[in-house]
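Peer 1: sequence plus predicted model, see below.
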Amino acid sequence: MTDLIEIASSGLSAAINPFGAELTHLRDADGRELMTDADPAFWTGHAPILFPIVGRLNNDILRIDSTDYPMKQHGFARRMPFTVTVQEPDRAVFRLTDSEETCAAYPFAFALDLAFHIHGTTLDIEARIENRGATAMPASFGWHPAFAWPLPYGAVREDHRILFETDEPDPLKQIVPGGLIGATPRPSPLVGRTLHLRDDLFTNDALIWDPVRSRHVIYGAPTGPQLDIAFPDTSKLGIWTRPGAHFICIEPWHGIADPAGYTGAFRDKPGVFEIAPGGTWKCALDVTLRP
């Protein structure tokens, strides 16, 4: 088993698994766990990194310049060991670079760095993707943190909700069987700017805002500490759990699953960005425990 890398401040502590650069624990100053219990009856993930795709591709095929490559849901970064390049009491950085294994599925030279920094009651995470090749590199990227539902402050699950920063008037994307995006939108379950969490919202997979207009949301019960989750760089938001589970995933994405029936090139699909040769792309996720 890989040893977790621990970082801390006076207000928070975190533990990150170098396998996948996955945030595994986030605890308050009293040691109370703010992340999922990873109950194998539901889902054993904690906070996988989604790269170089988000969601599922049609037939699990990544099409690059008329060549097909196999690519499973959410990409390969979450299933690969990262190298620890920085380890300090309040900061750690993890790196994944291209290899023979990655090139068999994604024919690009890259470096993906995940930097974690704790200060006060905030955990800042930044992803940095560098294109080390000679051609433009298409990619998607997403965060997938699973927070404790309920949070460890005494309120029951039914009291928890997610408050959006601003109005979200658009209908949601609909996931169809097979994990792709259907043509028919899903009515928004928001009441004003509030998503009241309940299991039946997730019977048919995730809720997907595309676009999401808010740059942060607040998760928790009306009384007690709450989590302020900021995502300044992402245009989409997924919220997901499995009914009955003790977690809620709040997932800012720059990318999305294929539309049902999509057979075009990866470069041309919705949510894909391109990084110029020698260029970099950055994306932040900040989690703050509010009293």
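Peer 2: Okay, I see it. Numbering: from 1, shown residues only.
Peer 1: from now on I want contacts and neighbour counts done on CA atoms only, so please keep to that.
Peer 2: Fine.
Peer 1: next one: the residue of the chain most remote from its centre relative to T263, how far apart?
Peer 2: Distance from the C-alpha centroid of the chain, by CA atoms, centre = their mean, peaks at S66 (28.9 Å). Here S66 is placed at a distance of 11 Å from T263 (CA to CA, to the nearest Å).
Peer 1: F164 too?
Peer 2: Using CA to CA, F164 is found at 34 Å from T263.
Peer 1: the chain: helices as residue ranges?
Peer 2: 100-103 (DSSP state H).
Peer 1: counting neighbours, what do you get for G178?
Peer 2: 11 (other CA atoms under 10 Å).
Peer 1: show the contacting residues for the closest residue in space to F76 that isn't next to it in sequence.
Peer 2: Nearest residue to F76, sequence neighbours excluded (CA to CA, 6 or more residues apart in numbering): F51, at 6.5 Å. Residues near F51 by CA atoms under 8 Å, 6 or more residues apart in numbering: 74-78, 139-142.
Peer 1: please tabulate those in CSV and include distance to I118 as additional columns.
Peer 2: Listed next are those as CSV, based on distance: CA to CA, whole Å:
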residue, distance to I118
H74, 27
G75, 27
F76, 27
A77, 23
R78, 22
A139, 28
S140, 26
F141, 22
G142, 21
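Peer 1: dropping in the other structure now:
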Amino acid sequence: MIILENEGFRASISPNGAELQSFYSKAFQLEYLWNGDALYWPRHSPVLFPVVGGLKDDSFFYEGQEYHLVKHGFARDMIFEVEKSTPASATFLLKSNDETLKSYPFQFELRLIYQLGANSITLTYEVKNPAAGPLFFSVGAHPAFNVPLIEGTVYEDYYLEFSKKENSAAWTIDKNLIATPVPYLKGQDKLPLQHDLFYKDALVFKDLESDTISLRSDKTEHGLSYHFGDFPYMGIWAAKDAPFVCIEPWYGIADSVAHDKDLKKKEGIIELPPLEKWSRNWTVEFF
């Protein structure tokens, strides 16, 4: 386990999946990240790569060849090399190998760079294409935050606050695939949390105006603000009746039910030219 620590906070990151597994406030004696209890969901903050969400029939076609790839890709279940580590930052590296090439026919270098701030953590995704041909990929976040955060409050005491008033449809999910849009956010900047919001899977948004979503409650001063910049897609999810909520900015999205499985035509797919790099980041502030 790699530990990043300062006077106020401590972050724990596992080389297994380069997964952030804890973000703890020493001053507040408060754990913000879900503990991974398998009763609800055995993960904390998995990295989604080289796809986000499900593929139609768990497969895709590239240059006439069919490949099989699990939902959210393989990175979350692989051991990353710890390339650099200091008390305030750590860089994790995953490279393509003989096993990844069987299900995903691209060479790649994926770096996850965690940076601890005074009361925040920033994750930078850096993807490099070392090959002579294009690299097609998606990448996304899936952190689960504890709700309720403090004793004496309940799930329904909390809400998500968007940085702008939103008018956005939520896309329904059918067997891990994107199906149809349903009118959802109507000139509002707050989404009250209720367990039944997620009984039919995640809320998926394609056109949010906001670049920040905050977790807040009128019954406590503690919460967080998730700054995700220009990530084009957003998923909000929790396991059934689970005491957490996932805020998931994505560069990529699950296949639609009508997709023809051609990777080059996949919605949200990133095409990275030979020898080039791609990089994006998000930051969560905790209070």
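Peer 2: All right, it came through fine. Please read all numbers here as calculations on a predicted model, not as lab measurements.
Peer 1: so after superposing, what's the score?
Peer 2: Overlay of the two chains. TM-score (TM-score structural alignment, normalised by the length of structure 2): 0.96; 285 aligned residues with a CA RMSD of 1.3 Å.
Peer 1: out of the contacts of F51 of structure 1, flag the one nearest to P243 of structure 1.
Peer 2: H74 (21.2 Å; CA to CA).
Peer 1: what lines up with that closest one in structure 2?
Peer 2: By TM-score structural alignment, H74 of structure 1 lines up with H72 in structure 2.
Peer 1: okay, F164 and T263 of structure 1: which has more neighbours?
Peer 2: Applying other CA under 10 Å to F164 of structure 1 and T263 shows that F164 carries more neighbours, namely 20 against 15.
Peer 1: structure 2: which residue goes with the more buried one?
Peer 2: Match for F164 of structure 1 (TM-score structural alignment): F162.
Peer 1: contact partners for that match?
Peer 2: 189-190, 210-214.
Peer 1: ok, now K190 of structure 2?
Peer 2: By CA under 8 Å, 6+ apart, the neighbours of K190 of structure 2 are 159-162.
Peer 1: now V47 of structure 2
Peer 2: 17-19, 75-76, 139-142.
Peer 1: which residues touch L149 of structure 2?
Peer 2: Here L149 of structure 2 is in contact with 30-32, 222-223 (CA under 8 Å, 6+ apart).
Peer 1: highest neighbour count among these?
Peer 2: For the contacts of L149 of structure 2, neighbours tallied by other CA under 10 Å; top is Y32, 23 neighbours.
Peer 1: in structure 2, what residue corresponds to A41 of structure 1?
Peer 2: A41 of structure 1 maps onto L39 in structure 2, by TM-score structural alignment.
Peer 1: Y219 of structure 1 pairs with which position in structure 2?
Peer 2: Y219 of structure 1 maps onto L215 in structure 2, by TM-score structural alignment.
Peer 1: ok, T203 of structure 1 next?
Peer 2: Per TM-score structural alignment, T203 of structure 1 is aligned with Y199.
Peer 1: can you get me a residue count around its match?
Peer 2: 13.
Peer 1: so who does the nearest residue to it once chain neighbours are set aside touch?
Peer 2: Nearest residue to Y199 of structure 2, sequence neighbours excluded (CA to CA, 6+ apart): K240, at 6.0 Å. K240 of structure 2 sits next to 40, 195-196, 198-199 when contact means CA under 8 Å, 6+ apart.
Peer 1: separation between K240 of structure 2 and G187 of structure 2?
Peer 2: Where G187 of structure 2 is concerned, K240 of structure 2 sits at a distance of 27 Å (CA to CA).
Peer 1: same deal with R280 of structure 2?
Peer 2: From R280 of structure 2 over to G187 of structure 2 (counting by CA to CA), the distance is 29 Å.
Peer 1: more neighbours: which of the two?
Peer 2: R280 (15 against 11).
Peer 1: now which residue in structure 1 aligns to that one?
Peer 2: Counting by TM-score structural alignment, R280 of structure 2 lines up with C283 in structure 1.
Peer 1: that match reaches A127, doesn't it?
Peer 2: Yes: here C283 of structure 1 reaches A127: they are 5.2 Å apart, a contact under CA atoms under 8 Å.
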